[in-house]
Structure formats: C-alpha cells, structure tokens
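1. The sequence isn't on hand, but the structure is:
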C-alpha cells in the first residue's frame, strides 16, 4: 500500500529524513515511533503530500506523492492531533460538510455518514453540537470524518493524546474495529508504548531521520532477551561491576539509570545490590520502551510533536 525509497527531506542544511526506505502492506497497522524531532512527522507530511521531499520517491495506493498528489489525497484520511472539527456544528453537520469537500456522491452521502457514525459509536449523538462532546468523542468524530470517502490509508497522529485511560481504551477498540470493517491501512504515531504494542502489526523506530529497527512488537521485545533491571546510581563504575556477573547479558546507562538485561531478575537483583550503591532499583520484563531506550539511548516522552498543520505552518 505504501512504498518508500530513499526518501530525504532537508531544511537549510538540517536533514530531517535521511534516506528512508520502507514498505507498508495492505490492511496493516504500522506504528512509527520516535522522539520529538526524530523525523516521523516530517515523513508523514511527505506521504500526505503536505511537504515535497528533497529527494527520493514514495507511492501511496500506487500513486506518486510528487507527480500525483491529488490522487494520493483521495486515497488517504488524516486524524489530526489537534481537534479540527467545528464545535458549533453538530457531529452530523461536520461530516456533511466534509462529504461535500470530498465529493461523496449525493445518493449515498447520508448512508455513508450514518455508517461511519455507527462505526465510531456516535450515531445516537449525531445531532448534538460538538462542543458538548468529550475529548474521546471528538477524536472518534475525527476518525469518522477521515473515513467518509473510503480512504485506503489512514494517518492517525497521536490519536489518544490527552485522553483518560478509559477513553484511550475505547479509542483502541474503535481503531481495531475500523481496520476490520473498513479494510484500511493505518499509519500510527504515538508516544504511548502500550498503545503501539496493542494495536500495531509492525513497528518502525525512527531516530535522526532513519529507521533503526523494524519488526513486530513481540520480536522487538524478544530481541532484548531476559528481564530488565533499572538501578538508579551515581556510581560511574556500576556498569563495569555489573558486567562481571555471568547472568548480566547487557549493561548500559540511560536517563540516569543503569539498565541491565539479565537472565532472572528476581535472583540477580539481590546479588547486584550487594556490590552497587543504589538509590533505587526495579525490574520488569522487556517493554517497547526498553527497546526504544536501547536503540536511541533515551526514553520516549509522552508528549505531542504538534499537529500536522501546526508543524506544516512553520515551514510555510
């Protein structure tokens, strides 16, 4: 569904995307993970034809992003990070206007609006003004709007940012449902590791404009091996001390913690604390955040990079 070859974007000498090559399959939920400034938003801007690449090529649904931008836009839907629905209009009125902009045929317009409202659980609230909707409801309305013209690809930019845990789980349910019922490919950006783990078929970790890891969530976590121990310590020799134990597979510092991969954390931790002066210690099974730390040397922050148009505006 998406083919990217050697894609590059530079801004006045700054390389935001550096030779990106990637294939994303039909009906795949693909997670693009990266810290602020890593290049993921710029990549999506190019795929959505909001930015022209400096070099390289990409196609979406078989259409070239530079030579056929109108065809690409007909093939995609976007859910912005920042709300963009008119809160003085009803949910139905917002979708009706969008259906006119995307030339949804008049004979199926109402049926299609009702379908997407039902899909995201807002049919009973369709005649209420959007200003009366909760944050989660507004986000679901934006998904419905993006689906109106039956796109082949949906870009979800931080779809659950700022939502409470219950609303976030509700959003996950609807994302899974739209993949199943609408047969759409989803490109998801998120700072929530549990969200990526739950929803994505594959994940690409992007750092400094390059994909540094690409695999399923399970395989990425398995690549770390064993359990993870984090020890808060100011002992600069702690890593060297830890490596002397045969149960320690890897040892490195990240965000002020000594991060260790070990075979059995419950048995290993007491032995380590006997020889390392620690302020605190904890252990867990590997998570996607551990993978991210290992690959980039830092913890991904649960903050937004800014909405699509807001980011685009600074380059306009």
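-> Structure received. As the structure is a prediction and not an experimental result, all values here were calculated from the model.

2. switch to C-alpha atoms for all contacts and neighbour counts from now on
-> Will do.

3. Assign the nearest residue to residue 287 once chain neighbours are set aside to helix, strand or coil.
-> Excluding the flanking residues, the one nearest residue 287 by Cα to Cα, 6 or more residues apart in numbering is residue 221, at 5.9 Å. Here residue 221 is helix, with the state taken from DSSP: H, G, I helix; E, B strand; the rest coil.

4. Second structure for comparison follows:
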C-alpha cells in the first residue's frame, strides 16, 4: 500500500520581494500541506499581503522558487488561477448587484453553462445562509453578510486552495465565529486554506500550522501548541486536599510556588512527559492530589516574544510599507482579476 505523504499544496523557497530599497520579503520559506489551514501571522508591514499577492499571481517575486497546486505562478499563472480563490482584506462584492447577481456574474466569468450557473448560485446562497437576502442589493448587507457573499463568490469555481487575507477584520464576534465554521467546513471538504490574520485567537482556533513573519523573514513556525511551548511561563497548577500535603509537595518540587493554602504552581513546559514525571514523583512520595490544570502561554505571548511587541500594538502601527497596502478599489479589482483569469 502506498503511504507516501501527499504533495504540499503550496511551497516557497527563498522568496524575495522589494519595493524600492525596502525588502518586504527577504528569503521566505513556506510549505503548506493539502487540506489544512496554514496561518501567516505578523505585524503590519511584515509582508503578509505581499506573500499572498505573489502566490496568487497578482505580482511577481524578485527571487525564489514557488509552487502553487503544483504549478509555477509566473510561467503557469493560468493553471494556478484555475486552482485558487482569493478573498482579500476588502470585499470584492459589487454593492449595486444583488447577492444572486454577484454569484451569477462569477459563474459567467467561470464559463458555467446557463443551468449550472443558476444551480451553483442557489447552492452557495443556501450554504452561506443568504437565501432570504438573495435578491437584495449587496449594499444593504451587513458586514458579516458581505464577507459571506464574498467567500461564496470565491467558491463559485470550486478552488482547491483559498487565500483568506484577514477575512474577519471589522466583523462582530458572532460573524467571526460564523466565518470560522465556514473555514472548518471547507477544510473538511479537502480545501487548503492559506490564512493571514492579526487576530491571534483566530489563528489558535483554526490553524494546523502557523508561521510568524517579521521584517520580511519567518522567525518561527510550527503548530500552535509547539509555538506556545517555546515561550517560558507554562506551569502545572496542583490542588491538594489539605495544607499539609500542599506544603509537602512544595518541599518536594524545587522551583514550585504556593498559591493560597491548597494550590501549588509547578513551572515547566506542561507537556505529556513532564506531566507524567510530575505525577509519578508525587505518587512515589504518597502525596495525594485532588485536581490539576495545565497553563501554557497563549499566542499573544508568542507574538510578543518573537516580534518584541504585543499583537494589539502591532495591529495599530502604521500601514504596511509601499506595495503592502491596497485601497478598497485596488483590492476589489485584484480579487476579480484572479476570478476572471481562472475562468479563461
């Protein structure tokens, strides 16, 4: 039986891009497995949007080797565009058209036959809970509805890979969680998601793997759990039935600290091995434990440790350097360009 791992959906080696004298991407290496969520984290100006624009054929890199869905984005741009969808920071929805008309327009760009284009539009309206608003102008939609319609438009061509560039920016908590569920459903169907975000809870919730981009370079990568273990501050909190046993455990476990009469915090990476060793020591010393909980640093701690600033502050810094920003009109044009070219 062939047990070889599937080819990555996206690879980049030595990816470089400069705007003027500013190196926005400076030797970036990436590998994204098929059917997973890969999250690119970083402060404004780190190069996230530039990476998305290069991988989705909108601009060319200055150097490096790339493969998206097995194709070179420069020499085989049409093949790449037929395999991908892009939902950018700004909605590509036409507010003068109804939700249904926006979807039919995208179906036309993908050259779907008449009956199939209507069926596809109806399927996506149902899937994204937009049936009741299907024949209203998109300009009347809420922010969450516009983002759902935007993603539905991206899915008209049934892409294998979807780039989501900060897709929940500006959405209320309920709409964000709706988008999260949509992303999970897409991955369950085998779609690969390349996600950029400044919301660390979003990355923690969705990502199979994360890469942290800062000043044009990848400064760390791994699963959310692996990244958290790289940052000090993790500990195991033990609860004891009485003060005497808590005191005995404190004497036994060097570096531990009491919290009240019954609780003890034991520093460590809180991994399975460390937890097993700790419980074995307590058992051998006949010290009974009532309960325990594992505390690890969160991604905000990771972000701060790797970039030198908290995520909230990084998200409020000046807009990304030349080439990294796009106003609403530019971003909308680019999103439609990918969709239109993929239908040729």
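-> Great, that's in hand. The structure displayed is predicted, hence computed values, not measured ones.

5. TM-score of the superposed pair?
-> Overlay of the two chains. TM-score (TM-score structural alignment, normalised by the length of structure 1): 0.77; 266 aligned residues with a Cα RMSD of 2.7 Å.

6. circling back to that earlier point, structure 2: which residue goes with the residue nearest to residue 287 of structure 1?
-> When structure 2 is aligned by TM-score structural alignment, residue 221 of structure 1 is paired with residue 228.

7. What separation is there between its match and residue 142 of structure 2?
-> Residue 228 of structure 2 sits 36 Å away from residue 142 of structure 2, going by Cα to Cα, to the nearest Å.

8. same deal with residue 295 of structure 2?
-> 38 Å.

9. So for the two, which sits in the more crowded spot?
-> Set side by side, residue 295 of structure 2 and residue 142 show more neighbours around residue 295, with 16 against 12, by other Cα atoms under 10 Å.

10. in stretch 294-314 of structure 2, what's buried?
-> Buried residues in stretch 294-314 of structure 2, counting neighbours by 16 or more other Cα atoms under 10 Å, are found at 294-304, 306-307, 309-311, 314.

11. and what of stretch 51-67 of structure 2?
-> Under the neighbour-count criterion of 16+ other Cα under 10 Å, stretch 51-67 of structure 2 has 51-61, 66-67 buried.

12. Quickly name whichever of these is closest to residue 166 of structure 2.
-> Comparing the buried residues of stretch 51-67 of structure 2 against residue 166 of structure 2 with Cα to Cα places residue 52 closest, at 10.8 Å.

13. Map that closest one across to structure 1 for me.
-> Using TM-score structural alignment as the criterion, residue 52 of structure 2 maps onto residue 44 of structure 1.

14. Is the nearest residue to its match once chain neighbours are set aside within a helix or a strand, and which one?
-> The shortest distance from residue 44 of structure 1 to any non-neighbouring residue, by Cα to Cα, 6+ apart, is to residue 155 (7.7 Å). Per DSSP states H and E, residue 155 of structure 1 falls inside strand 153-157.

15. What residues in structure 2 pair up with that strand?
-> With TM-score structural alignment as the criterion, strand 153-157 of structure 1 aligns to 161-165.

16. now swap in stretch 88-103 of structure 1 and tell me
-> Going by TM-score structural alignment, stretch 88-103 of structure 1 sits over residues 96-111 in structure 2.

17. what sits up against the matching stretch?
-> Stretch 96-111 of structure 2 is contacted from outside by 93-94, 117-118, 120-122, 125, 130, 133-139, 149, 152-153, 156-157, 339-340, 342-344, using Cα atoms under 8 Å, 6 or more residues apart in numbering.

18. So which of the residues you listed sit within helices?
-> Judged by DSSP state H, helices contain the following of these: 117-118, 120-122, 125, 149, 152-153, 339-340, 342.

19. Return the closest of the residues you listed with respect to residue 46 of structure 2.
-> Among those, and counting by Cα to Cα, the member closest to residue 46 of structure 2 is residue 339, at 26.2 Å.

20. Would you mind confirming that that closest one makes contact with residue 154?
-> Yes. Between residue 339 of structure 2 and residue 154 there is a contact at 7.3 Å, judged by Cα atoms under 8 Å.

21. Name the residues contacting each of these two.
-> 85-86.

22. May I ask which helix or strand encompasses the residue sitting furthest away from the middle of structure 2?
-> Ranked by distance from the centre of structure 2 (Cα atoms, centre = their mean), the top residue is residue 244, with 47.2 Å. Take DSSP H and E as the rule and residue 244 of structure 2 turns out to sit in helix 243-252.

23. how about that helix: buried residues?
-> Neighbour-count burial for helix 243-252 of structure 2 [16+ other Cα under 10 Å]: 245-247, 249-250.

24. Farthest-apart pair in those, please.
-> 245 and 250 (8.5 Å).

25. about what we covered before: can you mark which positions in the next helix or strand after the helix holding residue 244 of structure 2 are buried?
-> Where DSSP H and E defines the elements, the next helix or strand beyond helix 243-252 of structure 2 is strand 257-259. Across strand 257-259 of structure 2, burial judged by 16+ other Cα under 10 Å covers 257-258.

26. Show me what strand 257-259 of structure 2 is packed against.
-> In terms of contacts (3 or more Cα pairs under 8 Å, 6 or more residues apart in numbering; DSSP states H and E), strand 257-259 of structure 2 is packed against helix 243-252, strand 263-267.

27. how does it look with 6 Å?
-> With contacts defined as 3 or more Cα pairs under 6 Å, 6 or more residues apart in numbering; DSSP states H and E, strand 257-259 of structure 2 has these neighbours: strand 263-267.

28. Which stretch of structure 1 lines up against the helix or strand that comes right after the strand it packs on?
-> Where DSSP H and E defines the elements, the next helix or strand beyond strand 263-267 of structure 2 is helix 272-284. Against structure 1, there is no aligned range for helix 272-284 of structure 2 (TM-score structural alignment).

29. roughly how far out does helix 272-284 of structure 2 sit from the chain middle?
-> Put simply, helix 272-284 of structure 2 sits 35 Å off its chain's centre (Cα atoms, centre = their mean, to the nearest Å).

30. Kindly report the same for stretch 48-60 of structure 1.
-> With Cα atoms, centre = their mean, you get 19 Å for stretch 48-60 of structure 1.
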